[in-house]
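Engineer: this is a predicted model, with the sequence first.
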Amino acid sequence: MIIYQSTAKAFREDTINEVLVDNLYKAYQEKIGKTTKSEIRSWENSLAKMSNVLYDPDIPGDVSVAIEFNIPNTSKRVDFIIAGNDGHNDNVMIVELKQWEFAHKVEGKEAIVETALGGGIRETVHPSYQAYTYAALITDFNESVRTNKINLVPCAYLHNYFVQEEDPLTDKSYSFYIDKAPVFRKGEINKLRKFVKQYIKQKDQSDAIVQIDQGKIKPSKSLQDALKNMIQGNEEFYMIDEQKVFFEEALALFKQSMKDQKKRTMIVEGGPGTGKSVLAINLLVEIINKDRLAMYITKNSAPREVYAAKLQGTMKKTHINNLFKGSGSFTKAEENEFDVLIVDEAHRLNRKSGMFQNMGENQTKEIINGSLLSIFFIDEHQKVTFSDAGSIDEIEEYAHALGSEVIKRELVSQFRCDGSDGYIAWLDDVLEIRETANKNVIGMDYDFRVVDSPSELLELIKEKNKLANKSRMMAGYCWEWPKNERRNVDYHDIVIDDFGMSWNLNTTWAIDNSSVEEAGCIHTAQGLEFDYIGVIIGDDMRYEDDQIVTDYSKRAKTDQSLKGIKKLAKDNPEEADKIADKIIKNTYRTLMTRGQKGCYVYCTDQNLAEYLKTCMAYVVKEQHDLQMVAEKPAPYSLE
């Protein structure tokens, strides 16, 4: 989605006539949602500088420009775009605008600089790296860019930055990215103009900005599909902005711990789709390639088995098994036995280990004790069983007790749910997990629908799955899983009127070609991602008396998520209800955020279905198309 699109001439006129802020404000309100003119005005200085850049007789007035383009599947935006033709090819310039006045070089961290941000001096990515990765992401996601051979040309313009001798911004350590995305500073406007005129000599022939804005988005790379190439040393995922900052910081901590042999613990907090697993796997790959002993840890076996299946044929099975471990594998680990232990889904850690949770002392403590550097990726809103005990407070407590330095960071950028922070905030509010400003406005291009039957839900998912085998059905654990029928695909565990389907046969259900007609549950879905998901919400969550009601008695007896809750209920029924309510809501939140492109929902409780439809007061089904539901109901959703 693009906030503002015009010709270079009209953009210059809007700037000169001082109407650009008003036009941007109006467009932002229509396409994104609420903002303030003061927020928009913060762009004014940078955009005025870009207007000056384009004030050149050799830059045609009819070439296209655009402001604030949302990169597909992320919450990131390109500041400024110029589209044109060099006489042979259509080119699109990606311009990253910065108001920085200085930057410091950061030693030992690739593509990281230090500058004034958020009221302090902070580390961030080099502007050339940012522009380069943004262009690479657009190319990766946008099939129209590749098909029409539109060349993306990234650069950065720091119009307040004074050039200095031996400038840290252009230090040779950043040359790889500067070569790919040149950086221009204060006083270098003519250099920037010259750069623009290399690629923009006349109007483009393919409506390149329209192609970028409305072009077909190919199925995104998923972590499980890219793992094999990552292990073999090929770059599969571009880490952007704070992802790259945290990755380099983690590597620096790793190098420092290997050097001084001091314990360190890094905690990275982030919601669903913020790239925690991508960071975890990238760190694993980088560290094992340095011949150090590192392991990826997750309680949930599903992602481990998917990753292992993807790596078959690239290394011995024993090697694969040594890379991916369950969280209960360290009860007997000696102090600092491992160089690095990387814990994904750290909120799922248990206190004790073993089938009967009678082994060891505490999984968090054992992991910190067993490694020089421990890295925990955590989202406390994704605790989905009674035994989930991982928490930031507990990690800090054991780290301090074991003499480990603690470093805390937070991921905020969105790489799932079509890059929409709005959808996740809306979902949290609707499920009454936390209050946000998004209950009545989704304000994004994410494909969310409430359907009227499970059969309709399955047909939608089957159709989407034809694109790339990356769409799956999921359900709340409200139907039994009989032991004798667990390998029988013809046996329907989930039965709703005349609809029936089986629970998934294998933990590799996420990638099996024939599993689109099987339903996954929280235990086989958490930690994995898909293009589209269909979620059946069972009787454990209903809508009564104007509120969400959860009922753990409706969970299947074969579900171990709430094992122990009945015992607690005898002593403290209020506390048991409170814990069960949180687990059930977190379960559906987790399931409903597995899809990168869309989520379709069927509710066994009709009142809940109507409530979800009512909450969808505004829905964006197509880019640039924000409409009141009352004016035009969305298909499968709000009728």
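Structural biologist: Looks like it came in fine. Numbers count the residues shown, from 1 in each chain.

Engineer: contacts and neighbour counts: CA atoms only from here.
Structural biologist: Fine.

Engineer: where do the helices of the stretch 251-400 of the chain begin and end?
Structural biologist: Assignment of helices within the stretch 251-400 of the chain using DSSP state H, counting those that start in this stretch yields the ranges 276-288, 301-311, 317-323, 363-369, 392-401.

Engineer: ok, which of these comes nearest R472?
Structural biologist: Across the helices of the stretch 251-400 of the chain, R472 has its closest neighbour in helix 301-311 (14.4 Å, C-alpha to C-alpha).

Engineer: tell me what angle the closest one forms with helix 276-288.
Structural biologist: 50 degrees (axes from the mean of the first three to the mean of the last three C-alpha atoms, to 10 degrees).

Engineer: list the contacts of helix 301-311.
Structural biologist: 224-225, 227-228, 298, 320-321, 324-326, 507-508, 510-511, 523-528 (C-alpha atoms under 8 Å, 6 or more residues apart in numbering).

Engineer: residues of it that come out buried?
Structural biologist: 301-311 (16 or more other C-alpha atoms under 10 Å).

Engineer: could I get the full set of strands for the stretch 51-200 of the chain?
Structural biologist: For the stretch 51-200 of the chain, strands defined by DSSP state E, counting those that start in this stretch occupy the ranges 64-70, 77-85, 90-98, 104-105, 112-117, 120-125, 151-162, 183-186.

Engineer: mind checking those strands for the one nearest to I548?
Structural biologist: strand 64-70 (33.4 Å).

Engineer: ok, structure two:
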Amino acid sequence: MNSSDQFEINLYDFNTRLPDKIDHRIYENDQWPLVYILSDGIMKEAYVGETTDMRARMKTHLANQRKQRLTVVHLLSSSLFNKSATLDIESNLIRYLSGDGYYQLQNGNLGLANHNYYNKKELYWEIFKNIWQRLRTEGIAKHSLKHIDNSDLFKYSPYKSLSKDQVDGLKTIIRGLIADDAKNLLIDGGAGTGKTVLAIFLFKLIHTDLEDFNFTEFGEEEKELPQLVAVLKKKYPQPKMALVVPMASFRKTLSNVFKHVKDLKASMVIGPSEVIKKHYDIVLVDESHRLRRRVNLSGTHTSIFDRNMVQLGLDKYKDSELNWILLKSKKAVFFYDANQSIKPSDVKKEDFQRLRQQLDTREEQLKSQFRVMGGIDYVNFIDQLLSVSVPKTKGIFQSKVYEFLLFHSFEDMVGQIKKREQEYSLARLIAGYAWKWISNKDPEQYDICIGDVQLRWNRTSIDWINSEGSIEEVGCIHTTQGYDLNYAGVIFGNEISYDKITQRIVIRKENYHDKNGKNAIENAEQLHDFILNIYKTILLRGVRGTYIYVCDPDLRDYFAQYIPSFGVTDDKEEITLTKEPDENAIPFYDLAVAAGDFSDAQTVGEVQYVLLPHNMYDTNDLFACKVVGESMNRIIPNGSICLFRKYSGGSRNGKIVLASATAIQDADFGSYYTIKEYSSKKIVSEEGWQHEKIILNPLSYDDKYKPIVLEEDTLTDFKVIGIFERVL
């Protein structure tokens, strides 16, 4: 069945004549489940629904004052639809239309479907993708699904299906907001447990009319939530509310999200200093572990801080922004993670502990992991790795759904992050504060120099992840905390090491260059905890994967015991050779018969194909060869089948290459071909530069292997055929 035959989308005017117009349509008029979109192109508002009785549902909507302002309806019908499928498509349309940002939705955000059913992924997700393409054709949707998946508007949209953890947290919060004997609510949760999503969801929930909620699909065990919402709405019909976000960059991001959500406003997202301007019924505080006290603040921030303290009658040396929230709100909800406190200016754990012990404080714990695809296993492993408590029986971390790799070449990691950026977008480099910010005063200077790679810190602190050119820069904790990436390339600097004698991670304070992060530190253990919290936090940014490069050799050796290395795999899949090409196969050449440049002039009969492992990503221009001999056994074991990428230009120095030349005499490969590490010496003349000599170095445990040196006339037909990628 063609995609065009899977469903129909019919457009009607949304008015009192609509029920008569759909009389002759079998799906619209015969108790068949379908999905619909009401919209108005001038107001840019829409409503998404599903029903098995289109006539009755449209009459209901036509009697609704808010929906009367909508002017057209798109009806989505199919012989393949069932009730589960239409609920799922309705839910996806709500989520993606909200993330698309072209329309503001009149829908409430409670009751979105999220359940499994037959052929959900195999059939109905494909149908939804085709529906989305048609809606783009009709002008209802503007952006691709991939673009929306990577957008902040989609990630932080209030239109989410909540997990059981989040529903329990939501109930705890609502009960606390309703109860007269509860003032403060403390929602604990690690990075990626959905604290921000829950905060935004709650904000939208309180600002939505009851009639816009979809409670029809709630089961018996879920009936308490609609009842709680009804009581909450009665108690707070028009509450004075604010979402406080301490970090300026993340605050701007969430303000932009609020601007695109019906009934919410950008002005509802504020900084801590704005709280003191008026009294609030309800204040939600996201990332509350980043609220500040009077330590290491800049001159301007210190003045504002002191002025606010005087206005509120507080002690500027003992109290903090936490106290501002408590004084200016009837009810306060704090979303908190002690392990994301990263500098001395953050409110102390002890202050939150005192809040926790108050009789009018209620608590809830979020445990499920929503950000990283590695799930709670990956989160627990990171905790164990940085606390040096990985069980002896653990071995190398393995995940079939999460790409977690240790790189021994910084250039390789940078290259792989750029490839992931091309494939998925939102792949970024992040580092600890082991380098001074030189480029802040001199933009032409580089901050981070590792080997031949030179990079600069982030040029902007506001929404850096989405800024132009960020793929060429390195972010820090302040520009990434709270954000999601698809891939994170984390650079461990020389401020963090590993003591092989005490078997403990140690901090080199002299190599830590965040002045505000180490001034006023009370003891070495406090700095140790702050820096580990920084790395824990940035190691939990990547949704699809995390790459690591470690500057300190002792720490790198420690990590190598537990993290799989790039280009090396212990769990080898069986290598299959075939004579027939396949979409997941690449050419396998026998060096004895291959043409020197592996040209297209070869016939298919001269080539075999090797099937690639399931976790291979970028396969463009790859080919495989079998490497025999011991001249490269430090990297490539004898008899290995290796992947190479066809050489198309660029620097080759320090890379392992497959090269050919008539002058090559290689003990392992015989004449013409060799696999070695490349280096060259160039000379410059009036005619330009040229190679004086090329040195091809063995990487062997056996000293009998010597470099191959090519000079002058022997360079005439020298050719690099491919760059080594990895051992299969």
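Structural biologist: Received it, and whenever you're ready, just let me know what you need. Keep in mind that what you see is a predicted model, and the values were worked out from it rather than measured.

Engineer: now the TM-score, please.
Structural biologist: Scored against TM-score structural alignment, normalised by the length of the first structure, the superposed chains reach a TM-score of 0.57; 418 aligned residues with a C-alpha RMSD of 4.2 Å.

Engineer: still on that earlier bit, right, so the helices of the stretch 251-400 of the first structure: which one is the most enclosed?
Structural biologist: helix 363-369 (a mean of 26; mean count of other C-alpha atoms under 10 Å).

Engineer: mean per-residue distance, it to the second structure?
Structural biologist: Mean deviation of helix 363-369 of the first structure from its aligned counterpart in the second structure after superposition (mean C-alpha distance after the TM-score superposition for the first structure): 1.8 Å.

Engineer: and that helix, how far out from the chain middle?
Structural biologist: 27 Å (C-alpha atoms, centre = their mean, to the nearest Å).

Engineer: residue ranges for the strands of the stretch 301-450 of the first structure, please.
Structural biologist: Using DSSP E, counting those that start in this stretch, strands in the stretch 301-450 of the first structure cover 324-325, 338-343, 371-378, 405-411, 447-450.

Engineer: redo those strands as CSV? Include distance to V21 of the first structure and mean neighbour count.
Structural biologist: Below are those laid out as CSV (distance: least, C-alpha to C-alpha, whole Å; neighbours: other C-alpha atoms under 10 Å):
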stretch, distance to V21 of the first structure, mean neighbour count
strand 324-325, 52, 21
strand 338-343, 45, 24
strand 371-378, 39, 26
strand 405-411, 30, 15
strand 447-450, 30, 23
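
Engineer: out of these, nearest to K262 of the first structure?
Structural biologist: K262 of the first structure lies closest, by C-alpha to C-alpha, to one member of these: strand 371-378, at 6.6 Å.

Engineer: how about the nearest residue to the most centrally placed residue in the second structure, chain neighbours excluded?
Structural biologist: Of all residues in the second structure, the one closest to the mean position by C-alpha atoms, centre = their mean is L485, 2.4 Å from it. Leaving aside its sequence neighbours, L485 of the second structure sits nearest to G542 (C-alpha to C-alpha, 6 or more residues apart in numbering; 4.7 Å).

Engineer: so the residue mapped onto that neighbour from the first structure versus Y129 of the first structure, what's the distance?
Structural biologist: Aligned counterpart of G542 of the second structure in the first structure: G595 (TM-score structural alignment). According to C-alpha to C-alpha, to the nearest Å, G595 of the first structure and Y129 of the first structure sit 28 Å apart.

Engineer: and A302 of the first structure, by the same measure?
Structural biologist: In terms of C-alpha to C-alpha, A302 of the first structure sits 34 Å off from Y129 of the first structure.

Engineer: what are the boundaries of the strands in the stretch 451-600 of the first structure?
Structural biologist: 471-475, 494-496, 499-503, 518-520, 530-537, 541-544, 547-550, 595-603.

Engineer: with the second structure superposed, average distance for the third one?
Structural biologist: Once the two are superposed, strand 499-503 of the first structure sits an average of 1.2 Å from its aligned residues in the second structure (mean C-alpha distance after the TM-score superposition for the first structure).

Engineer: what's the answer for the longest one, then?
Structural biologist: For strand 595-603 of the first structure, the mean distance to aligned residues of the second structure following superposition is 0.7 Å (mean C-alpha distance after the TM-score superposition for the first structure).

Engineer: what's that strand packed up against?
Structural biologist: strand 447-450, helix 454-468, strand 530-537 (3 or more C-alpha pairs under 8 Å, 6 or more residues apart in numbering; DSSP states H and E).

Engineer: format the ones you listed as a markdown table; extra columns: distance to N160 of the first structure.
Structural biologist: Shown next, in a markdown table, are those (distance: least, C-alpha to C-alpha, whole Å):
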| stretch | distance to N160 of the first structure |
| --- | --- |
| strand 447-450 | 41 |
| helix 454-468 | 46 |
| strand 530-537 | 41 |
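
Engineer: deepest of these, which one?
Structural biologist: strand 530-537 (a mean of 28).

Engineer: which part of the second structure matches that strand?
Structural biologist: Going by TM-score structural alignment, strand 530-537 of the first structure sits over residues 485-492 in the second structure.

Engineer: contacts for that stretch next, please.
Structural biologist: In contact with stretch 485-492 of the second structure (C-alpha under 8 Å, 6+ apart) are residues 413-414, 417, 420-421, 424-432, 538-539, 541-552.

Engineer: now the residues you listed: which count as buried?
Structural biologist: Members of these classed as buried by 16+ other C-alpha under 10 Å are 413-414, 417, 420-421, 424-432, 538-539, 541-551.

Engineer: and L87 of the second structure, how far is that from L34 of the second structure?
Structural biologist: Taking C-alpha to C-alpha, one finds L87 of the second structure at 9 Å from L34 of the second structure.

Engineer: please identify every residue contacting each of these two.
Structural biologist: In contact with both L87 of the second structure and L34: E50, using C-alpha under 8 Å, 6+ apart.
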